[in-house]
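J.: let me see the structure of the following:
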Amino acid sequence: MSPNSSPRPARLRPIFGYIAVVGMLPYLVLKLFWIAGVEIGVTEPGVMTTALMRGANSFTAFMEFVAIVVVLALTHGWGMRFPAWLIVFPMWVGTGLLAPIVVSAPAIGTDFLAAGSANGALAPWVTPVVYASFFWQGVALLTAFVLHARVRWTHVFDTRPSARGVGPIGVTGAVLAFVVAVGEFRDTFGEERLAMVVIGIVQSLAALAAVSGAVLLSVRGRHWLTTVLLWTGSSTLFASNFWAAFGMAAMGADSSDTLSWLMVAAGCLAGLLLAFTFLSRVATGSRERQDSRDDHTATSARSLPHAL
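T.: The predicted model follows:
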């Protein structure tokens, strides 16, 4: 193939990026209106003008701006020049926030159709628009990231993590993840809305997926499965519990509710520990693969004179 002939998927990636941004705009525009004091979609005047809500809306609007930059970087050639961490960390957090919503979308839609929005401060159309935007950007970001990663980090997908066990850090993360999974599942019994029940179950399963991924790190199993389980599981553990802690702090949750605070802290820590374990094993596996190639090259070079 000539240098000037690019594959069809590569030519379509920028278009896909712009389509993804279009799906993110409704949520971002809504946030910008609220920050500016224009209470569109708000049924209780003054709700969005408090310092707390302005701060919360500014934070989430910033996150949306980051998501737009990331999806454009993932779908354009200039994104290949971004430092890896500027892509990987936002995508890891974004996966944890959006993947449960994408998976739970049927239940969320059913819940809205049956009961409507339970938030009396917002017009009935606001919550469906927000979650539709979340679903759109979740699918778009995850798809764009996979396509980008397959091109940029092919060696990571082709390299099996080092099968040397997960070590004390990984074991600690897996134990905490299991405890959080049990807690998430237990909490679903106190929810009345279908969407919250399903999201809770999905988050519980994600924590168990992270535990399973940690187990697979110790064996020479399928690398792609280990990657999916640990990436999705660890990101969901961290992001969902970080967001829960942010919400608890913003809403002035009872500081004496020690168990709830311990659970969200355990979830955040478990996600970080398991992500670190996975990345360190992938790095070790890459070094082992390179060393094996170097040894093979050296052996071939030594045997060449005899062959001649």
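
J.: only C-alpha atoms for contact and neighbour calcs from this point on.
T.: Noted.

J.: quick check: longest helix of this structure.
T.: Secondary structure of the chain per DSSP state H: the longest helix is helix 258-307.

J.: how far off centre is it?
T.: 21 Å (CA atoms, centre = their mean, to the nearest Å).

J.: how close does Pro161 sit to Thr227?
T.: From Pro161 over to Thr227 the distance is 9 Å, taken as CA to CA, to the nearest Å.

J.: which residues in this protein form helices?
T.: Counting by DSSP H, the helices of the chain are 8-35, 51-75, 84-103, 105-115, 126-152, 154-158, 167-187, 194-216, 223-250, 258-307.

J.: which residues touch the third one?
T.: Counting by CA atoms under 8 Å, 6 or more residues apart in numbering, the neighbours of helix 84-103 from elsewhere in the structure are 66-67, 70, 131, 134-135, 137-139, 141-142, 145, 199, 202-203, 231-240.

J.: next, the second sequence, to be compared with the first:
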Amino acid sequence: MQTTDPTTPPVPHPTRTHPRSVLLRRRLAWAAVLACSPYLVLKLLWVVGIDVGVVHPDELNRAQWAAANALTFGMDAIAAAIAYTLTRPRETRIRAWLITLPLWVASGLLVVIMLAVPLSLLGAAVGDAGNPFAGDDFLRPWVYAIVYGGFIVEGAVLIGAFGLYVRERWGALLRTRVRALPDPAGTRDAQRFLGTAAAVLLGVAGVLRMTWALGSELGMSGRWIADRNATGRWMDGVQGGLALIGAVGLIVLVYRVGGARVRGPLAMAWFGAGSAFGWGGWMGLISAGAAPDSTLAERTSALLHLVYTAEMITGVLALTIGWFFLTECAHSFVANPTAHPDRTDRTAQREPIIQGRPAEHTVAGTASGRGARPGGSVVESPAG
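T.: Predicted structure coming up:
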């Protein structure tokens, strides 16, 4: 029987992972892999020159068309690869940032579609114009159904699988009260400065998008006004709402406001900043690279360029704050677990089960510096 040195801080109990939760996470991740398949097949066909679903293929610029589809194929292929990683039984051996960074961007992009498309369909059902599945003079209706429908399913199961993964890996941090968050390296003032700047930028971008969603033409170009439809307003409304929610989440986290669990404001900041960075970055880059006489360039006003820039800067600031936040919490929770009584839950009083193995072996492995990856550490840094 092993004895414990009383001068050594006690090793924290790992997050309790039930086998059913692991099984559900793996099934959802496999569903996400399958949900990516229709979009990937369609994009691959377009890259190789098979123009299925395109209304006027003879009007395409072949080089730009192939490059754009290769890029979006690669983006969704990364999402599929991450989803496959989440199906693996020992995915916690992978560096955290290799999963969290691409999924932060992917979830930000997908959550907007998951919310805006059903709202657009609902609006079309009650008489509003702008059915996103109606098709246009560029693509057939069934293409939009496959793309948007696939994204909605992909987003739901991928975010669900990732949520279970996060609970398995960082459950103790998620259950911590916001007011009890540590500041072992003394960077709280820097986090507050960066968080305030990010929240202000998110708030301004969110308010502008909400005004556009409500019908304002502030800062719009003539082409943008002419092409405006209900689907575009729903997109602006969802992006604006998420930006405002993300701003609130950031302020709560960096100023340690209230006694809520970390998981709530962290999710708000995650989706708010992620959607701003994903959509602002994507649209900002393609509009900046568009030809001056193109439709996209004519639709993009100077104010919209500023919004895209603000959203991209917000994402960089949020990434910086998140790195500080997770790294410091990882060090604090593992080095001094008794300093955070709010992190525990009722299952901490029982012997937890991790991946079907008794916890004593995992804890022993953590204490000796071995076996920490499968779940022995309570909170891991982004680099871990």
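
J.: let me see the TM-score of these two.
T.: The TM-score (TM-score structural alignment, normalised by the length of structure 1) is 0.84; 291 aligned residues with a CA RMSD of 2.6 Å.

J.: how deep is the counterpart of Thr154 of structure 1 in structure 2 tucked in, by neighbour count?
T.: Counting by TM-score structural alignment, Thr154 of structure 1 lines up with Gly171 in structure 2. Residues within reach of Gly171 of structure 2, counting by other CA atoms under 10 Å, total 22.

J.: tell me how far Gly171 of structure 2 lies from Thr196 of structure 2.
T.: Applying CA to CA to Gly171 of structure 2 and Thr196 of structure 2 gives a distance of 26 Å.

J.: returning to what we had before: what's the separation between the match of Thr154 of structure 1 and Phe324 of structure 2?
T.: Distance of Gly171 of structure 2 to Phe324 of structure 2, computed by CA to CA: 18 Å.

J.: quick one, which of the contacts of helix 84-103 of structure 1 are buried?
T.: Neighbour counting over those (16 or more other CA atoms under 10 Å) leaves 67, 70, 131, 134-135, 137-139, 141-142, 145, 199, 202-203, 231-240 as the buried ones.

J.: quick one: which of the helices of structure 1 is nearest Pro45 of structure 1?
T.: helix 8-35 (11.2 Å; CA to CA).

J.: how close does the closest one sit to structure 2?
T.: Superposed on structure 2, helix 8-35 of structure 1 shows a mean distance to its aligned partners of 1.9 Å (mean CA distance after the TM-score superposition for structure 1).

J.: the inter-axis angle of that helix versus helix 51-75?
T.: Here the directions of helix 8-35 of structure 1 and helix 51-75 differ by 170 degrees (axes from the mean of the first three to the mean of the last three CA atoms, to 10 degrees).

J.: which strands and helices sit next to helix 8-35 of structure 1?
T.: If you count contacts as 3 or more CA pairs under 8 Å, 6 or more residues apart in numbering; DSSP states H and E, helix 8-35 of structure 1 packs onto helix 51-75, helix 126-152.

J.: quick one: buried residues of that helix?
T.: Here helix 8-35 of structure 1 shows 13-14, 16-17, 20-21, 23-28, 30-32, 34-35 as buried, counting by 16+ other CA under 10 Å.

J.: and if you look at stretch 106-114 of structure 2?
T.: Ala106, Ser107, Gly108, Leu109, Leu110, Val111, Val112, Ile113, Met114.

J.: can you list those residues in CSV and add distance to His18 of structure 2?
T.: Below are the buried residues of stretch 106-114 of structure 2 laid out as CSV (distance: CA to CA, whole Å):
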residue, distance to His18 of structure 2
Ala106, 27
Ser107, 25
Gly108, 28
Leu109, 30
Leu110, 28
Val111, 27
Val112, 31
Ile113, 32
Met114, 29
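
J.: so who does Ala77 of structure 2 touch?
T.: Cys36, Leu40.

J.: what do you get for Arg26 of structure 2?
T.: Taking CA under 8 Å, 6+ apart, one finds Leu86, Thr87, Arg88, Ala161 in contact with Arg26 of structure 2.

J.: change it to 10 Å
T.: 20, 32, 83-89, 161-162, 164-165 (CA atoms under 10 Å, 6 or more residues apart in numbering).

J.: put the buried members of the residues you listed into a PyMOL selection.
T.: Buried members of these, defined by 16+ other CA under 10 Å, are picked up in PyMOL with:
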select buried, resi 32+83+84+85+86+87+161+162+164+165
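
J.: just the contacts of Arg26 of structure 2 now: which is nearest Ala364 of structure 2?
T.: For the contacts of Arg26 of structure 2, the nearest to Ala364 of structure 2 is Pro89 (20.5 Å; CA to CA).

J.: tell me the counterpart of the closest one in structure 1.
T.: Per TM-score structural alignment, Pro89 of structure 2 is aligned with Gly77.

J.: Ile99 of structure 2 now?
T.: Using TM-score structural alignment, Ile99 of structure 2 lines up with Ile87 in structure 1.

J.: now that match: how far from Thr159 of structure 1?
T.: 20 Å.

J.: what of Leu237 of structure 1?
T.: Counting by CA to CA, the gap from Leu237 of structure 1 to Thr159 of structure 1 is 25 Å.

J.: how about Arg281 of structure 1?
T.: Where Thr159 of structure 1 is concerned, Arg281 of structure 1 sits at a distance of 10 Å (CA to CA).

J.: likewise for Pro83 of structure 1?
T.: In terms of CA to CA, Pro83 of structure 1 sits 21 Å off from Thr159 of structure 1.
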